[in-house]
Every structure is written in structure tokens, then in C-alpha cells.
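S.K.: Sequence and predicted model, in that order:
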Amino acid sequence: MTLVRWMAILEGTSLLALLFIAMPLKYQFGYPEAVRWVGQAHGILFLAFNAVLFGYALKGGLTEIQAFKGFLASFIPFGTFVYKATTLKTIRAQSTRPEG
């Protein structure tokens, strides 16, 4: 699950960089290249995050519902951070809890 957590952080950070750094650079300061580069990086991280979610769902590390929640979270600013703090934290707590 470490990979999913890291991908959630990276994907969320890239979206925030696109919205709050690259977009103002383009529209306020006339630097459209910022959106092109940050947007491309975000697109790659978005696809990678969802591929990792899909891979973990196929392996049984995530249920289909948990993976779908992650997919939906990837469309919302701060969504992957919330997903990491809620769903992934719950999964981690369940996996480290002793049986009995």
C-alpha cells in the first residue's frame, strides 16, 4: 500500500500545482509554458495513480469500491489527500490489527 499512498500524494500535489501555480503563471504573468509542462506531468501522474489503484484492486489489495473511491478522488482538488487520510488509513489499520 505504500505505493498507493505515495501516488496519492504525488497526484494530488500535481493537481494543486497545476491549479494554483501554473494557471496563475499563464493567465496573470503570460507564461503559458507552465501549464503545458505541469499539465503534462499531472496527466502522467493521474494515469499512473489510477493504474496503481487498478493493479492493487486486481491483486486483491483493494476492493472495487475502495479503488473506485480513489478514482473519483483523483478528479477533485485535495481528493487524493482525503482518500489517503481516510480509506488508505482504514486499510492500513485493518492490516496491522492482530487477529483474534
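M.R.: Nice, I can see it.
S.K.: make it CA atoms for all contacts and neighbour counts henceforth
M.R.: Fine.
S.K.: Past the strand or helix carrying residue 28, which element shows up next along the chain?
M.R.: Assigned by DSSP states H and E, residue 28 falls within helix 23-29. Heading C-terminal from helix 23-29, the first helix or strand you meet, by DSSP H and E, is helix 33-59.
S.K.: Hmm, residue 77 is touching residue 16, no?
M.R.: Yes. Proximity of residue 77 to residue 16 meets the contact threshold set by CA atoms under 8 Å, at 6.7 Å.
S.K.: circling back to that earlier point, so what's the gap between the helix holding residue 28 and the chain middle?
M.R.: 24 Å (CA atoms, centre = their mean, to the nearest Å).
S.K.: Contacts for that helix next, please.
M.R.: For helix 23-29, contacts defined as CA atoms under 8 Å, 6 or more residues apart in numbering pick out 31-35.
S.K.: run the last query once more with 6 Å
M.R.: 31-32 (CA atoms under 6 Å, 6 or more residues apart in numbering).
S.K.: One more: stretch 50-63?
M.R.: Stretch 50-63 is contacted from outside by residue 67, using CA under 6 Å, 6+ apart.
S.K.: Okay, one more to line up with it:
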Amino acid sequence: MLKLFRATAILEGISYLALFGISMPLKYWAEIPGPNKIIGNIHGILFIAYIILTVVVGLKYKWSIKKLLIFGIASLLPFATFYVEEKYLRKQNAIQH
């Protein structure tokens, strides 16, 4: 479960950057809306999966409310899912093994 959450955190971060760094500029500056729909849908699915996995994994590992909030807020900030994956999830994965 933790590996899935780590992968989702990374993919959600990549999709966030692709959405706001590539497809939004294409849509609004170059008037090419197609990629925005595709990347937007992918990002939406990954965002929802990330939030659900935050709750599921948080409950499984008995995370504090503070830690759950950190992960939730990370989903809203660019690069933050990479940070929490590195700081919290890799450490948790090392503890498991």
C-alpha cells in the first residue's frame, strides 16, 4: 500500500506540474485546449487517488492529524508531494523493511 501511495504522490506531483506548466499555458497563450483536457483529467484522477490514499495509509499507520493535514496541503502546492514523499514516505518505507 505504501509503494502505491509513494508512486501516486510522485505522479500527482508530475501531473500538477504538467497541468500548470505545460497545458494551461498552451490553452491560454497558444489557444490549444486539447492537452489541457487530457492532462486535467489525469491530474484530477491522481489528485483524488492521492487524497484517498492519504486517508487510508494515514489510518493504517496511525498518523497524527497534523501529518494528515501536511499531506493534504501538499496536494495543493507545486512540488510539495515530492517533498512529502521524500521526507515522510521513504522514511516510513525504510522502517517497514
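M.R.: Nice, thanks for sending it over. Not measured: the values here are computed from a predicted model.
S.K.: Any idea what the TM-score comes out to?
M.R.: The TM-score (TM-score structural alignment, normalised by the length of structure 2) is 0.86; 95 aligned residues with a CA RMSD of 1.5 Å.
S.K.: how close does residue 45 of structure 1 get to residue 68 of structure 1?
M.R.: Distance, residue 45 of structure 1 to residue 68 of structure 1, using CA to CA, to the nearest Å: 17 Å.
S.K.: Oops, could you answer that again for residue 11 of structure 1 instead?
M.R.: 16 Å.
S.K.: And these two? Which one has more around it.
M.R.: Taking other CA atoms under 10 Å, residue 11 of structure 1 and residue 68 do not tie; residue 11 has more neighbours (29 against 16).
S.K.: what residues are up against that one?
M.R.: Residue 11 of structure 1 sits next to 45-46 when contact means CA under 6 Å, 6+ apart.
S.K.: cutoff 8 Å now
M.R.: 42, 45-46, 49, 74, 80.
S.K.: Quickly find the element holding it.
M.R.: With DSSP H and E as the test, residue 11 of structure 1 turns up in helix 2-17.
S.K.: orientation of that helix relative to helix 33-59 in degrees?
M.R.: Interaxial angle, helix 2-17 of structure 1 versus helix 33-59 (axes from the mean of the first three to the mean of the last three CA atoms, to 10 degrees): 150 degrees.
S.K.: In structure 2, which residues correspond to helix 2-17 of structure 1?
M.R.: With TM-score structural alignment applied, helix 2-17 of structure 1 matches the range 3-18 in structure 2.
S.K.: Now that stretch on structure 1. Mean distance?
M.R.: Its matched residues in structure 1 lie on average 0.5 Å from stretch 3-18 of structure 2 after superposition (mean CA distance after the TM-score superposition for structure 1).
S.K.: List the buried residues for that stretch?
M.R.: Residues 5-6, 8-18 are the ones in stretch 3-18 of structure 2 that count as buried (16 or more other CA atoms under 10 Å).
S.K.: And it, how far out from the chain middle?
M.R.: Relative to the mean C-alpha coordinate of its chain, stretch 3-18 of structure 2 is positioned 4 Å out (CA atoms, centre = their mean).
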